[in-house]
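Novice: Here's my sequence, what's the structure:
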Amino acid sequence: MKKIAAFVVLSGIAFMLVNCSGSEKKTETKNGDIKLPVFTLTDSSSYDFGTIQEGEIVEHVFYFKNDGPYPLILNNITSSCGCTTPEWPREPISPNAASSIKVRFNSKGKSGPQVKTVTVYANTDPAYSELRLRGIVNAAPKPEAAK
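Specialist: Here you go, the predicted structure:
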């Protein structure tokens, strides 16, 4: 009886695996056209702001285009820390239209090498893309003690 039960379970698992691997991708039609928007950066996904003094604010604009046949929706954008603030369009981006994401990094309380990641979540495949700000923050001079 145990052998029969094991055979039934293994047959069910094998059937599910074959069934899943044989299905077409939902993001493509039979002729291979992509059925999702395509988030394409028109410049680099990384920006090196060089060397700045602690307390300075750096802003950079990442430009992108929707290279897909359907409207692109940026669902959410998160940053690796509270010192980095993204601004993005809330309305759908039409096919072949361009737009931008502005990222602001506040270096107050930061010093040394910095790499800040901004993750863009959208109705694309893959479902997210990463943008990076990097550079070096020189520490602010320490105030001299009163004599």
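
Novice: rest of the way, CA atoms for contacts and neighbours
Specialist: Will do.

Novice: In contact with Pro37, which residues?
Specialist: 66-72, 95, 123-124 (CA atoms under 8 Å, 6 or more residues apart in numbering).

Novice: Kindly report the same for Asn138.
Specialist: 51-54, 111-112.

Novice: doesn't His60 make contact with Arg104?
Specialist: Yes - using CA atoms under 8 Å, Arg104 makes contact with His60 at a distance of 6.6 Å.

Novice: Pull up the overlap in contacts between those two.
Specialist: Joint contacts of Arg104 and His60 (CA under 8 Å, 6+ apart) do not exist.

Novice: Where do the helices of this structure begin and end?
Specialist: Counting by DSSP state H, the chain has helices at residues 2-21.

Novice: Mind putting the contacts of Pro37 into CSV with distance to Ser21 and neighbour count?
Specialist: Shown next, in CSV, are the contacts of Pro37 (distance: CA to CA, whole Å; neighbours: other CA atoms under 10 Å):
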residue, distance to Ser21, neighbour count
Asn66, 30, 24
Asp67, 28, 19
Gly68, 26, 20
Pro69, 26, 15
Tyr70, 26, 18
Pro71, 29, 19
Leu72, 28, 24
Pro95, 31, 16
Asn123, 23, 17
Thr124, 21, 19
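
Novice: let's see this one next to it:
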Amino acid sequence: MKRTVNIAILLVVTFSFFSVAPFKTNTFDSKVAVIKFDTEVVDYGTITQNSDGVRQFTFTNTGDAPLLITNVKTSCGCTVPSYSKAPILPGDSGALEIKYDTKRLGAFTKTVTVTSNAEGGNKILKIKGTIIASK
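Specialist: So this is what the prediction gives:
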């Protein structure tokens, strides 16, 4: 008798799980920002010491939501980023300015990590080149 009651309760509970209405999916806003850089590597080439170290990474928001860059981090203190904190609307372009300290001699390769609300998370960009002594 006890076993029959337990089975009956188990069946009632099991059928109640199947009768629950399904959850709605895709109720969130599916618009996303997509950041598309013209180039992900800026090559300074061979430049002389103490020359202009400013270069730009240009990009376009190819998504359908505003793009917001929240942080730009470089791999060392010799590279200083500058960027707009304002949202980049869909279809609009922007620029990320990088200034490398050209007092240092020799070859260099540095990374720049861009944090934004864009699809795919962080984007890693690179700068490279060689600095020779000025004559």
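
Novice: which residues sit against stretch 60-76 of the second structure?
Specialist: 31-38, 80-81, 84-94, 110-118.

Novice: From those, list just the buried residues.
Specialist: 32-37, 80-81, 88-90, 94, 110-112, 114-118 (16 or more other CA atoms under 10 Å).

Novice: now, which of these lie within strands?
Specialist: Cross-referencing those against strands under DSSP state E gives 35-37, 80-81, 94, 110-112, 114-116.

Novice: Which one of these is nearest to Lys128 of the second structure?
Specialist: Taking CA to CA as the measure, Lys128 of the second structure lies nearest Lys110 of those, at 6.4 Å.

Novice: What residue in the first structure is paired with that closest one?
Specialist: Using TM-score structural alignment, the equivalent of Lys110 of the second structure in the first structure is Lys116.

Novice: Distance of its match relative to Pro37 of the first structure?
Specialist: 26 Å (CA to CA, to the nearest Å).

Novice: One more: Thr84 of the first structure?
Specialist: Counting by CA to CA - Thr84 of the first structure and Pro37 of the first structure are separated by 26 Å.

Novice: Give me the nearest residue to the match of Lys110 of the second structure, chain neighbours excluded.
Specialist: What sits nearest to Lys116 of the first structure in space, not counting adjacent residues and going by CA to CA, 6 or more residues apart in numbering, is Leu133, at 5.1 Å.

Novice: Could you do Ser45 of the first structure as well?
Specialist: Nearest to Ser45 of the first structure is Leu131, by CA to CA, 6+ apart, at 4.9 Å.

Novice: Check Phe49 of the first structure too.
Specialist: Gly135 (5.2 Å).

Novice: what residues are up against the counterpart of the one you found in the second structure?
Specialist: In the second structure, the residue matched to Gly135 of the first structure (TM-score structural alignment) is Gly129. Gly129 of the second structure sits next to 43-47, 107-109 when contact means CA under 8 Å, 6+ apart.

Novice: Tell me how far Ile9 of the second structure lies from Val42 of the second structure.
Specialist: 69 Å.

Novice: Show me which of those two is the more surrounded one.
Specialist: Taking neighbours as other CA atoms under 10 Å, Ile9 of the second structure and Val42 compare with Val42 leading, 16 against 11.

Novice: Now do stretch 101-119 of the first structure: distance to the chain's middle.
Specialist: The chain centroid and the centroid of stretch 101-119 of the first structure are separated by 15 Å under CA atoms, centre = their mean, to the nearest Å.
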